[in-house]
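Participant: Here's a sequence, model it:
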Amino acid sequence: MSWCCVVVSRFRIPTFRDVCVARRIVSRYLKPTPLVYSRKASRILGCDVYFKLENLQPVRAFKVRGGVYYMYRMREEAARRGVVTASTGNHAQSIAYAGSLFGVDVKIVMPHGVPQIKIEAVKDLGAEVIIHGSYFEESRMFAERLAEEKGYLFVHSINEPLLYEGVGSMHLEVLEELPDVDVVINPLGGGSGVASGCIVYKTVDPSIMVFAVQAEGAPAFYESWRRGELVDLGRVSTRAEGLAAGRA
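Facilitator: Below is the predicted model of the structure:
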């Protein structure tokens, strides 16, 4: 059995109820973000367009919802063992921010070439940054080795259900403000935003269409969908380093 198959078999698929439970916790620490109507985008596209302003979150990204919920649920074990993860940016800041909330020691492994501004942002949140690897997958494997050798709690940026459940709170907020939404478009990097959206929208109204947009230079999920099997692209190339996932 391949490594990918082992990971998939262990993944607990979150439910709509899980997301609703997470939302109650997330709302204690993070305020709802605005859903704003864009007159210009609506005129250009010929339909009503709204933007969910997750850039107003403390780390300027929706991933902080997952980080906060994960750290809340794992706070006792995380405080005892410390946490390590790998990221090119947004997930790193999410876990670092959550660690600062709950008094958890956090180490982030990032690949060479990550913008210095992202490295400094993670450090400013109190986490230790370790630079290792030329691309994300090398950083992830190194972080897993650190966890095994040092006893840290490893947070997988993709295969961790608690992250999806926390992120799903964003989509519940959308439905509360715009219950008649027809289409939702999400960027696709690791998949927590899109997958949690599918859980929420397809449960409430299966007719809601969810689209995932992936960087052309990092199309791991697209290629996996097209080929009908999990694809590991290894090194990827895109200026959108926050979406640079080489493995589905």
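
Participant: okay, CA-based contacts and neighbour counts for the rest of this
Facilitator: OK.

Participant: longest helix in this protein, by residue count?
Facilitator: When the chain is parsed with DSSP state H, its longest helix is helix 161-177.

Participant: What residues of that helix count as buried?
Facilitator: Residues of helix 161-177 classed as buried: 161-174 (neighbour count, 16 or more other CA atoms under 10 Å).

Participant: can you list the residues you listed in CSV and add distance to residue 32?
Facilitator: Shown next, in CSV, are these (distance: CA to CA, whole Å):
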residue, distance to residue 32
161, 21
162, 19
163, 17
164, 17
165, 16
166, 13
167, 12
168, 12
169, 9
170, 8
171, 11
172, 10
173, 7
174, 10
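
Participant: here's the other one to compare against:
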Amino acid sequence: MYNEGERLEDGDGGDGDYAVTPQDVFAARARLAGVVHRTPFKGSRTLSERFGASIYLKLENLQRTGSYKIRGAYNKLATLPEPQRARGVIAASAGNHAQGVAWSARTFGVPCIIVMPETAPLAKIQATESYGARVVLHGKGYDDAYEHALRLAEREGYTFVHAFDDPAVIAGQGTVAVEMWEDVKDLDLVLVPVGGGGLISGIAVALKFLRPDVRVVGVQAQGAPALALSFRAGRRIVLSDVHTIADGIAVRAPGEITFRLIRDLVDDFVVVRETDIVRAISFALEREKLLLEGAGAVTLAALLAAADALGVRGKTVGLVLSGGNIDLTRLSTLLARAAQDEEERKGETPPSPAPERTSRDAPEVHEISP
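Facilitator: From the prediction side, this is the model:
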């Protein structure tokens, strides 16, 4: 299925020698106070009764710009020296990171360029432009946009803001965990959506300090399981391609910094199917009255499909619902698909198995360069 990737040097980022510390997360929390929303960590009676557990939902879909990404973006800009920040910032993204960086740049009053693939949805282009960023369309996918953004950063003298593999970004994302712990201190298990690993890295750094016994489990989509596979292999690997409705976590390779943190601090991964994600989006809207995008629904998908495997009964469980930016046309299509799937489940079709810990149908994987 895949070739082994680069094996990181023993001890590189291990034994507590991390690029991000709990103190970095706490400092980020102070910077973000009064800037981002302190989102609700809401108990779900429906889910708690269904699974015999205390289930709490961290509603980052209610965050400014509609996702947690603003936390890391703002913290990154806040930690830049003022002259460097004033020259401008640049990022590559077709989604939530773009809006987080654009909003933060507007707040600081600095120039901002966002490079998006030419295939980016018009709604996301317009949303990013509404925050004052200059959007540049380049290439067929994220990789093309990323490389072009790096070239522009060098040419214009702008600072590149990575979506996940940056200590300040990771620390900002980790503030989600601090709020969760402040609200519910006896957490036994936390489920976190994972793409490149910035969110789960920050959460693990903070939670393992505040509550060492908590289990932190990452959730990936079956069509984009780069970090789940890397976690199992013990080394970073890169996928040839990714395909998932959870486009916010459709990442081909984990970051260097994030992988080291995840390798040492995260307890496990589960991989959910597309049908489970669709079901979770529908369930959230119908039962919890919450609008979620695909990436924001994967933790709920894991709970609905694999509660027994996760061992949630009798536990206090937190689910990070990371975002709610979904196109209404796409939402309509997915809800219709969920209704059809539900009708099939009510018929003679036997229930499908729970999500696997790794994906049998994962995309081809190649060796990653150092």
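
Participant: And the TM-score, once the two are fitted together?
Facilitator: After superposition, the two chains reach a TM-score of 0.91 (TM-score structural alignment, normalised by the length of the first structure), with 244 aligned residues with a CA RMSD of 2.2 Å.

Participant: could you give me the residues in the second structure that the longest helix of the first structure aligns onto?
Facilitator: Aligned by TM-score structural alignment, helix 161-177 of the first structure falls on residues 167-183 of the second structure.

Participant: now the helices for the second structure?
Facilitator: Under DSSP H, the second structure gives helices at 22-32, 45-51, 69-79, 82-87, 96-108, 122-130, 142-156, 167-183, 198-210, 226-233, 256-265, 274-283, 294-310, 328-346.

Participant: residues contacting the alignment partner in the first structure of residue 89 of the second structure?
Facilitator: By TM-score structural alignment, residue 89 of the second structure lines up with residue 83 in the first structure. Going by CA atoms under 8 Å, 6 or more residues apart in numbering, residue 83 of the first structure touches 104-107, 152-155.

Participant: Out of these, which are shared with the second structure?
Facilitator: Retained in the second structure (both residues aligned by TM-score structural alignment, their matches' CA atoms under 8 Å) from these: 104-107, 152-155.

Participant: hang on, the earlier thing: quick one: which of the helices of the second structure is nearest residue 216 of the second structure?
Facilitator: helix 198-210 (6.6 Å; CA to CA).

Participant: thinking again about what came up before, out of the kept ones among the contacts of residue 83 of the first structure, which comes closest to residue 218 of the first structure?
Facilitator: residue 155 (21.9 Å).

Participant: could you measure the closest one against residue 242 of the first structure, distance?
Facilitator: Distance, residue 155 of the first structure to residue 242 of the first structure, using CA to CA, to the nearest Å: 17 Å.

Participant: mean deviation of the match of helix 161-177 of the first structure from the first structure?
Facilitator: Here the mean offset of stretch 167-183 of the second structure against the first structure after fitting is 0.8 Å, by mean CA distance after the TM-score superposition for the first structure.

Participant: What lies in contact with that stretch?
Facilitator: Applying CA under 8 Å, 6+ apart, the contact partners of stretch 167-183 of the second structure are 19-21, 24-26, 28-29, 38, 41, 58, 68-69, 71-76, 79, 162-164, 187, 198-207, 210, 257, 318.

Participant: before we move on, the earlier item: for the kept ones among the contacts of residue 83 of the first structure, give me a markdown table that also has neighbour count and distance to residue 124 of the first structure.
Facilitator: Listed next are these as a markdown table, based on neighbours: other CA atoms under 10 Å; distance: CA to CA, whole Å:
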| residue | neighbour count | distance to residue 124 of the first structure |
| --- | --- | --- |
| 104 | 24 | 15 |
| 105 | 19 | 13 |
| 106 | 27 | 12 |
| 107 | 26 | 13 |
| 152 | 24 | 21 |
| 153 | 21 | 21 |
| 154 | 22 | 21 |
| 155 | 23 | 20 |
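
Participant: Give me the buried entries from the contacts of stretch 167-183 of the second structure.
Facilitator: 19-21, 24-26, 28-29, 38, 41, 58, 68-69, 71-76, 162-164, 187, 198-207, 210, 257, 318.

Participant: Residue 181 of the first structure: what's it in contact with?
Facilitator: Applying CA under 8 Å, 6+ apart, the residues near residue 181 of the first structure are 175, 208.

Participant: can you do 7 Å?
Facilitator: residue 208 (CA atoms under 7 Å, 6 or more residues apart in numbering).

Participant: try residue 57 of the first structure
Facilitator: For residue 57 of the first structure, the contact set (CA under 7 Å, 6+ apart) is empty.

Participant: Map it onto the second structure.
Facilitator: Matched to the second structure by TM-score structural alignment, residue 57 of the first structure sits across from residue 63.

Participant: now residue 100 of the first structure
Facilitator: Aligning on TM-score structural alignment places residue 100 of the first structure opposite residue 106 in the second structure.
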